[in-house]
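K.L.:
Sequence below, structure please.
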Amino acid sequence: MNLPASGRRVLVSGASRGLGRAVAQAFAANGDRVAVHYGSRAEEARATLDSLSGTGHALTGGDLADPAGAAAVVDAAAGALGGIDVLVNNAAVNERHPLAETTYEEWVAVWQRHVAVNLLATANLSHLAARRMIDGGTGGRIVNIGSRGAFRGEPDHPAYGATKAAVHALGQSLAVSLAPYGIGVASVAPGFFATERVAPRLDGPEGEAIRAQSPFGRVAEAEEVAAAVVWLASPAAEWSSGTILDLNGASYLRS
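P.N.:
Next comes the predicted model:
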């Protein structure tokens, strides 16, 4: 069950922009073939696909909140790539919903969306990809994108923090159960990192305070997080299975 260092078949969920795009680009630069998943941003996903170095990449769209949609995404990715060696669970929603400002109806809806996408889709994709890895007998890797907020709390985004904590716990459970099949499972827990989505916040009045969270006086670049994901998916990282790797520039230290 030897996992190659390159030439792998990689599915990245939520890869139309931001961190997902950076992760897809990093794997492609490593010589891997990538299935770029998107939910609704087909045009942006196509831009991600066009930006990838190398050949043999694929585009696959689908609603991961729907279990049948998740299955269709994995089937399409495996069909286009000839299998799946690496799954990166990146797709997520993150909506502001502080309790004191949110109606009960909005609260329920927001929690349902977060659980469906951030947690259940991660669990479903992991099952679907891992079964293919097990049946193929070649091992593989699953890397989950968690969050610093799972540990320090997210008062304005409590469902996000809670579901990311659940993703971390899921990854550790799967790391134990899938190791006999040569499948390593790990998670990263990024702090604040720069993407087009958060650019207005970084450029606005709160930008200085956000950068000051880290003693380095800056936020991460998406490429820094992507580099860690690629390493966790590498043959050299097998003994890191079960880890939750903090990537927050010492902005939050946990014991």
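K.L.:
C-alpha only now, for contacts and for neighbours.
P.N.:
Will do.
K.L.:
Any idea how many residues pack against Asp203?
P.N.:
Residues lying near Asp203 (other CA atoms under 10 Å) number 10.
K.L.:
any idea how far Ala209 is from it?
P.N.:
Here the criterion is CA to CA, to the nearest Å. By it, Asp203 lies 11 Å from Ala209.
K.L.:
What are the buried residues along stretch 145-155?
P.N.:
145-150, 154 (16 or more other CA atoms under 10 Å).
K.L.:
Now flag whichever of those is closest to Ser251.
P.N.:
Of all those, Arg148 has the smallest distance to Ser251: 9.2 Å, by CA to CA.
K.L.:
what sits against that closest one?
P.N.:
Contacts for Arg148 (CA atoms under 8 Å, 6 or more residues apart in numbering) come out as 189-191, 246-248, 252.
K.L.:
one more to line up against the first:
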Amino acid sequence: MNLPARGRSVLVSGASRGLGRAVARAFAANGDRVAVHYGSRAEEARETLASLDGGGHALVSGDLADPEQAARVVAEAAEALGGGAVDVLVNNAAVNLPHPPATTPYEEWVELWQRHVSVNLLGTAYLSRLVAGRMIEAGTPGRIVNIGSRGAFRGEPDHPAYGATKAAVHALGQSLAVALAPHGIAVASVAPGFFSTERVAPRLTGPEAESIRAQSPFGRVATPEEIASAVLWLASPEAEWASGTVLDLNGASYLRT
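P.N.:
Got it, this is the predicted structure:
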């Protein structure tokens, strides 16, 4: 059975704003039905839902660090989108809180590491297993796309847990790509550099704005829509052979060998 090009059921985690919102809009504009997941930003998630083209979309909420809530999110998304398997999962939900190693108190350091691992890595692992299990049970092909980060390769000195968990997400995606290919499930990741969102808007208008833009030889940062377009392609029927890849999307701001 071939993966359809449109009309699919898509679950986007962390879709209340920013990149998640842009990804949800890209799939909806493609003619897909989207489950917009949020953790605590209910009002912003409703704004995302209202902005989507087409119909058949839904809201689902839950703390993905909790295995039981993660299972409920997938079950509710599948039911709301038609009752079958979810065709596409985009693992976008993440936390990114500063914790410079030289100055962060140890108790806070421990708490923040646990939170980053629980959401960024374990939440991604939970959703991936749950969605893949439904695909396999239904005998349908599918796609899983993980949102990683440039920071997994170049380091994040003030956000080390973020960089480390995003590196783990890349590795998880490659392991899943090998394990799930016999079932027609392709898994890939994107590794964005700096891109504009509501969360980082103050940094792009403040004193460090010029240095941030100068990271790329294009002299700018990416838009969420540019990242979303790559996610949409990786979830397409034509992208099966990209399974296992980690796609750099950083405007030549960091080149790895």
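K.L.:
what's the TM-score for these two chains?
P.N.:
TM-score of the superposed chains, computed with TM-score structural alignment, normalised by the length of the first structure, equals 1.00; 255 aligned residues with a CA RMSD of 0.4 Å.
K.L.:
are any of the contacts of Arg148 of the first structure buried, and which?
P.N.:
189-191, 246-248.
K.L.:
can you give me the helices in the stretch 151-255 of the first structure?
P.N.:
158-178, 199-203, 207-211, 222-232 (DSSP state H, counting those that start in this stretch).
K.L.:
Report the separation between the equivalent of Ala252 of the second structure over in the first structure and Val230 of the first structure.
P.N.:
The alignment partner of Ala252 of the second structure in the first structure, by TM-score structural alignment, is Ala250. Ala250 of the first structure sits 21 Å away from Val230 of the first structure, going by CA to CA.
K.L.:
Which one of these two is surrounded by more residues?
P.N.:
Each of Ala250 of the first structure and Val230 has its neighbours counted (other CA under 10 Å); Val230 has more, 19 against 13.
K.L.:
And that one, how far from His37 of the first structure?
P.N.:
Relative to His37 of the first structure, and taking CA to CA, Val230 of the first structure is found at 17 Å.
K.L.:
Find the residue closest to Arg197 of the first structure in space, skipping its chain neighbours.
P.N.:
Counting by CA to CA, 6 or more residues apart in numbering, Gly18 is the residue found nearest to Arg197 of the first structure once chain neighbours are left out, at 7.5 Å.
K.L.:
contacting residues for that neighbour?
P.N.:
195-197, 222.
K.L.:
And the furthest pair within those?
P.N.:
For the contacts of Gly18 of the first structure, and using CA to CA, no pair is farther apart than Arg197 and Ala222, which are 11.8 Å apart.
K.L.:
and those two? which has more neighbours close in?
P.N.:
Ala222 (19 against 10).
K.L.:
Tell me the one of the buried ones among the contacts of Arg148 of the first structure nearest Ser51 of the first structure?
P.N.:
Looking across those and measuring by CA to CA, the closest to Ser51 of the first structure is Pro190, at 23.8 Å.
K.L.:
Need the counterpart of that closest one in the second structure.
P.N.:
Aligned partner of Pro190 of the first structure by TM-score structural alignment: Pro192.
K.L.:
With Thr122 of the first structure instead?
P.N.:
Per TM-score structural alignment, Thr122 of the first structure is aligned with Thr124.
K.L.:
Could you pull out the buried residues of the one helix or strand its match maps to?
P.N.:
Following DSSP states H and E, one finds Thr124 of the second structure within helix 124-138. In terms of neighbour count (16+ other CA under 10 Å), helix 124-138 of the second structure has its buried residues at 124-128, 130-132, 134-136.
K.L.:
what do you get for stretch 7-25 of the second structure?
P.N.:
8-25.
K.L.:
Likewise for stretch 183-202 of the first structure?
P.N.:
Quick answer for stretch 183-202 of the first structure (16+ other CA under 10 Å): 183-195, 202.
K.L.:
residue contacts, the aligned residue in the first structure for Gly142 of the second structure?
P.N.:
Here Gly142 of the second structure is matched to Gly140 in the first structure, going by TM-score structural alignment. Counting by CA under 8 Å, 6+ apart, Gly140 of the first structure makes contact with 3, 84-86, 130, 133, 182-184.
K.L.:
same thing but 7 Å
P.N.:
Gly140 of the first structure makes contact with 3, 85-86, 133, 182-184 under the criterion CA atoms under 7 Å, 6 or more residues apart in numbering.
K.L.:
Over to Thr223 of the second structure?
P.N.:
195-196.
K.L.:
And the strands in the first structure?
P.N.:
9-12, 33-38, 58-61, 86-89, 140-145, 183-190, 193-194, 220-221, 244-247 (DSSP state E).
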